[in-house]
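Q: Predicted structure and sequence below. I'll ask about it afterward.
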Amino acid sequence: MSSSSPLFRHVSTCIVKPPPRPRTRCHLAVWDLSMFNASYIQKGHLFSTHLLSRLTIADVVDRLKTSLSTALLHFYPLAGRLVTEEAVDEQGNVTGIYVSIDCDGQGAELTHVVADGITVADVLAPSSDVPSFVRSFFRLDGVINYDGHSEPLLAVQLTELADGFFVGCSFNHVVGDGTSYWQFFNAWAEIARADGAAAEMSHPPVHDRWFIDGSGGLPIKLPFTRPDEFIDRPTQPPLYRERIFHLSAESIARLKARANLECGTSSISSFQSVASLLWRCITRARGLPAEQTTHCRVATQNRARLQPPMSPDYFGNSIYPLPAAATAGELLAHGLGWAARLIHETVAGHTDTAIREKVEAWMAAPVVYKMNMFDKFSVMMGSSPRFDVYGCNFGLGKAVAVRSGTAHKFDGKVTFYPGWEGGGSMDLEICLEPPFMSAFEADEEFMSAVSPSPELQWLQDLADSRDA
């Protein structure tokens, strides 16, 4: 990289609107309403211009703009804005508020930026921390979901690099969860491949929100009269280092076999095996006292667990962070399988009955989650290696890598992605405070499971092709 402080030059910003459709109001479900204090989901793809044939960056911007307009016709809540209305009793007293999405085609934001001096290789940095400039690939940094009253619910930034580009999306978490995010991203790419045509999509979104009483979407009243009663903005950014670690399919298979052997079962999944490894190794790196309770929180889907199950194409939020608990002493005194069993039992207990009990409890006493609810002794496993991350084909070649912004990052946050080469491999985006990361990088149990990143081979192949 030519400069340690790359210059980002703004080229253009426009509002992309969908074709006209009737104005509608999208009432929010329980899982949506609890997300006001969270940040926008920030994920994006890195592309190399080496993989393009005749397209210029101007062609790419035009393709993204045209296809995004069509995508917003199908995913119309993303083109709307949040609105809040007061609930008033017969005496004129405010008794609460209703928050919904006004779907009137207000539009999403598309920004074009040039990052002078940054190359694809600079972004990948496979043997070091994720570069700090990656956070500048995303719009709406530091914005919380409740700001969607005035900010767009979707903001896309195309960052032009010296030999590639990055497409980063900031997606309001009130509108949907990670499943919904990748559902939208893949549908948008599908439309782009069809040159923006409004053909039938392979997986059209299901917009009817899930309400436990079967009301069909009557608004839920929140027991607040002012935003300051439930809005909690972060006061300062957390301090952490961030690294990407790669686990091959073979390494994960060995972990899974080991966990199941230690448990005398075959029910431990690949994800649970990797999560238990991370929980143990991060706890050890932190040097927690033996008596300190620590949790492994796993972002868990409700869609298929409800009876009847929700559509897999449900466009909204439907997740809970489920905590498995142990003391640090217990966790490190026992093996990988012991921790994996705890996680497995926690997830297995998340049944239709358990979900409905959580929803009923929330309805009896609504709460908006605060980001400081997460304790410093625990780990949080987010996203999923099952998301179709590298199937997002905009007709621009396969993405070289996926990266994320600063949203939802703190000490102990782990984000799972499928590995670039597929086949059951995984990439782990791990955030830890600097001293903990240094200890984690030296942890023999974890590092023995880490595999060389395929990005290294990709970079070498690219260099060889340029020299040829």
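A: Happy to help now that I have it. Numbers count the residues shown, from 1 in each chain.
Q: going forward, measure contacts and count neighbours with C-alpha atoms only.
A: Will do.
Q: Check whether residue 196 really touches residue 70, as I assumed.
A: Yes - with contact defined as Cα atoms under 8 Å, residue 196 reaches residue 70; the gap is 6.4 Å.
Q: hey, where'd the strands end up in the stretch 51-200 of the chain?
A: For the stretch 51-200 of the chain, strands defined by DSSP state E, counting those that start in this stretch occupy the ranges 81-88, 94-103, 108-116, 154-160, 164-171.
Q: Need those in a markdown table (columns: mean neighbour count and distance to residue 286).
A: Below are the strands of the stretch 51-200 of the chain laid out as a markdown table (neighbours: other Cα atoms under 10 Å; distance: least, Cα to Cα, whole Å):
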| stretch | mean neighbour count | distance to residue 286 |
| --- | --- | --- |
| strand 81-88 | 16 | 40 |
| strand 94-103 | 19 | 41 |
| strand 108-116 | 21 | 36 |
| strand 154-160 | 25 | 36 |
| strand 164-171 | 26 | 32 |
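Q: Mind checking those strands for the one nearest to residue 9?
A: Of all the strands of the stretch 51-200 of the chain, it is strand 108-116 that lies closest to residue 9, at 5.0 Å by Cα to Cα.
Q: centre of the chain versus the closest one, how much separation?
A: A distance of 21 Å separates the centroid of the chain from that of strand 108-116, by Cα atoms, centre = their mean, to the nearest Å.
Q: One more: stretch 368-379?
A: In terms of Cα atoms, centre = their mean, the centre of stretch 368-379 is set 17 Å apart from its chain centre.
Q: what's the answer for stretch 5-13, then?
A: 25 Å.
Q: With stretch 274-291 instead?
A: Taking the mean of its C-alpha atoms, stretch 274-291 sits 23 Å from the chain's own mean (Cα atoms, centre = their mean).
Q: What segments of the stretch 301-450 of the chain are helices?
A: Using DSSP state H, counting those that start in this stretch, the helices of the stretch 301-450 of the chain run over 328-333, 336-348, 352-364, 434-441, 444-447.
Q: which of these is buried the deepest?
A: Most buried of the helices of the stretch 301-450 of the chain, by mean neighbour count (mean count of other Cα atoms under 10 Å): helix 336-348, with a mean of 21.
Q: okay, now the one to match up with it:
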Amino acid sequence: MSSPCSSSSSSSSSEVKIISKCFVKPKTLPEKWKEPYHFAPLDHFVLTIHYIQKGLLFLKPSFPESGDDAKEDFMQTLLEKLKDSLATTLVHFYMLSGRLSSLKSESQTSHSVFVDCNNSPGAGFIHAESDLSVSDIVGSKYVPLAVHSFFDHHKAVNRDGYTMSLLSVKVTELVDGVFIGLSMNHSIGDGSSFWQFFNSFSDIFNSQEDTTDNNNNNKLLCLKNPPIFRHVSGPMYSLPFSEPDESISFYETPVLKERMFHFSSETVRWLKSKANQECGTTEISSFQSLTAFIWRSITRARKLPNDQETTCRVAAGNRSRMNPPLPPNHFGVYVSHVKTTTTIGDLLENNFGCAALKLHQAVSEHTIEKITYELDRLLKYHITLEEYRMSSLNIVHMGSSPRFNKYGCEFGMGKAVAVRSGYGGKYDGKVSAYPGREGGASIDLEVCLLPEFMEALESDQEFMSLVSSSSS
């Protein structure tokens, strides 16, 4: 169910032109559609941060003899199939087609937030064109700023979900490729839920290849691992503000350099072996070792006094840590921060293994008791996640995860060439981890730094000697 697309010639940047916009609703309306989807306590505090913005870059099929007509037919067919698949996927993820709304207390001094699916036009769907090529995106030393315009809801924070769609799909046609960018309200789901939706979207799209008539629609409604939603009978938590705007503080990201650094399977295994050998253990993981390596490298590039503190923070999934544990397909925000802090002198003067061991210990101590304590502190003092996130100086924050099945999303164009992200959630010291395109234990790191720190990092021989030249 989608609204007619409206055409437009306005552009969001010099390289990207919007061709059409429309909204898409679930193909069938589940009974849950009528019920408000109330926020859990933590969800309220995610309202201050940006939408999740991740997307996939694909190569167009070649049309050596068919000319422009075949290219137009390909794009038109792709867009229609994407919209139809989105409508089917939203049957499972129905709240992503809603809007945020508030329920005020009788005293008008507090409010709780919920998703209203009854008074919403649906999820966004945008078709855009760009004069850039695939090589302009993956061949550049730094991620071009134009990539930010491949996503809807530029600079939007989750609070904007009162008036903006909670999910928007932007399909940008490049000269020789297609970029599918998803923007999802982070207060509805975390990175695990985001990629669960993206993979479900892809699975339903690909299942259309086996569907020849409407009698097979039931096949499209089947998912191997459908999302599981918590049961909420009513408002669970109220924010002590009469209007939602009072709880929001906005953060403007400074001009950053963004670059993708590729670490091969062999390099990742070597870092793990080195960290464990230096500490006389076998418990430190590959990801903890790589995170420690990037923490030390960025800290060294900042050239700050040894007596200052530095913090490394990792986004940790909490589903398996809950009591009882939740299954991986439990949809929502189940993530918190694991962090360790030390002086810059201690971090850089000791060997690499010491930093990896600090991270390992912090992860090991991240129990349900500690998670509950931190959440209670947020609720008691009404600390916004933006305030909490920016409370540490000289921070290196590792977000996303190489475990997410990002290259498993295909939309009739084969395996994606690369994963890229939008403006949302970036600041000096923000690092995002993606699986390497070739698979195995390879990892791509998207590093965001102030220009002078990026230049220093690129001049660090120890760091660059472990970076593979085959970065996507």
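A: Everything's here; your move. What you see is a predicted model, and the numbers here were worked out from it, not measured in a lab.
Q: Figure out which of the strands of the stretch 51-200 of the first structure is closest to residue 15 of the first structure.
A: Among the strands of the stretch 51-200 of the first structure, the nearest to residue 15 of the first structure by Cα to Cα is strand 108-116 (4.6 Å).
Q: that older thread, rebuild the helices of the stretch 301-450 of the first structure as JSON lines, extending it with distance to residue 40 of the first structure.
A: Listed next are the helices of the stretch 301-450 of the first structure as JSON lines, based on distance: least, Cα to Cα, whole Å:
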{"stretch": "helix 328-333", "distance to residue 40 of the first structure": "32"}
{"stretch": "helix 336-348", "distance to residue 40 of the first structure": "26"}
{"stretch": "helix 352-364", "distance to residue 40 of the first structure": "23"}
{"stretch": "helix 434-441", "distance to residue 40 of the first structure": "25"}
{"stretch": "helix 444-447", "distance to residue 40 of the first structure": "31"}
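Q: which stretch among these comes nearest residue 422 of the first structure?
A: helix 444-447 (20.6 Å).
Q: just checking, what packs against the closest one?
A: Where contact means 3 or more Cα pairs under 8 Å, 6 or more residues apart in numbering; DSSP states H and E, helix 444-447 of the first structure is packed against helix 270-286.
Q: Give me the mean deviation of the helix it packs on from the second structure.
A: Averaged over the aligned pairs, helix 270-286 of the first structure sits 0.4 Å from the second structure after superposition, using mean Cα distance after the TM-score superposition for the first structure.
Q: What is the corresponding segment of the second structure for that helix?
A: Aligned using TM-score structural alignment, helix 270-286 of the first structure spans residues 286-302 in the second structure.
Q: Check the offset of the matching stretch from the chain's centre.
A: Chain-centre distance of stretch 286-302 of the second structure: 21 Å, with Cα atoms, centre = their mean.
Q: Buried residues, it. List them.
A: 286-302 (16 or more other Cα atoms under 10 Å).
Q: ok so, going back, how about CSV for the strands of the stretch 51-200 of the first structure, with distance to residue 122 of the first structure added?
A: Output for those, formatted as CSV (distance: least, Cα to Cα, whole Å):
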stretch, distance to residue 122 of the first structure
strand 81-88, 36
strand 94-103, 39
strand 108-116, 12
strand 154-160, 13
strand 164-171, 11
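Q: how near is the residue nearest the centre of the second structure to residue 435 of the second structure?
A: By Cα atoms, centre = their mean, the mean C-alpha position of the second structure lies nearest to residue 52, the distance being 4.3 Å. Separation of residue 52 of the second structure from residue 435 of the second structure (Cα to Cα, to the nearest Å): 18 Å.
Q: Which helix runs longest in the second structure?
A: helix 67-92 (DSSP state H).
Q: tell me which residues in it are buried?
A: Buried residues in helix 67-92 of the second structure (16+ other Cα under 10 Å): 75, 78-79, 81-92.
Q: what do you get for stretch 138-153 of the second structure?
A: 138, 143, 146, 147, 148, 149, 150, 151, 152, 153.
Q: now, among the residues you listed, which is nearest to residue 26 of the second structure?
A: Closest to residue 26 of the second structure, out of all of these and judged by Cα to Cα, is residue 152, at 19.8 Å.
Q: Thought residue 185 was touching the closest one, still the case?
A: No - in this structure, residue 152 of the second structure is not within contact of residue 185 by Cα under 8 Å, at 11.4 Å.
Q: Please work out which residues outside stretch 383-392 of the second structure touch it.
A: Contacts to stretch 383-392 of the second structure, defined as Cα atoms under 8 Å, 6 or more residues apart in numbering, come from residues 45, 46, 48, 49, 247, 248, 249, 310, 311, 378.
Q: Which of those residues are buried? Put it as a ChimeraX command.
A: Burial among the contacts of stretch 383-392 of the second structure is assessed by 16+ other Cα under 10 Å; the matching ChimeraX selection reads:
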select :45,46,48,49,247,248,310,311,378
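Q: Now go through the contacts of stretch 383-392 of the second structure and say which are in helices.
A: 45, 378.
Q: Kindly reformat the contacts of stretch 383-392 of the second structure as TSV containing distance to residue 398 of the second structure.
A: Listed next are the contacts of stretch 383-392 of the second structure as TSV, based on distance: Cα to Cα, whole Å:
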residue	distance to residue 398 of the second structure
45	20
46	18
48	19
49	16
247	26
248	24
249	23
310	14
311	11
378	21
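Q: Now do the same for residue 170 of the first structure: its match in the second structure.
A: Counting by TM-score structural alignment, residue 170 of the first structure corresponds to residue 183 in the second structure.
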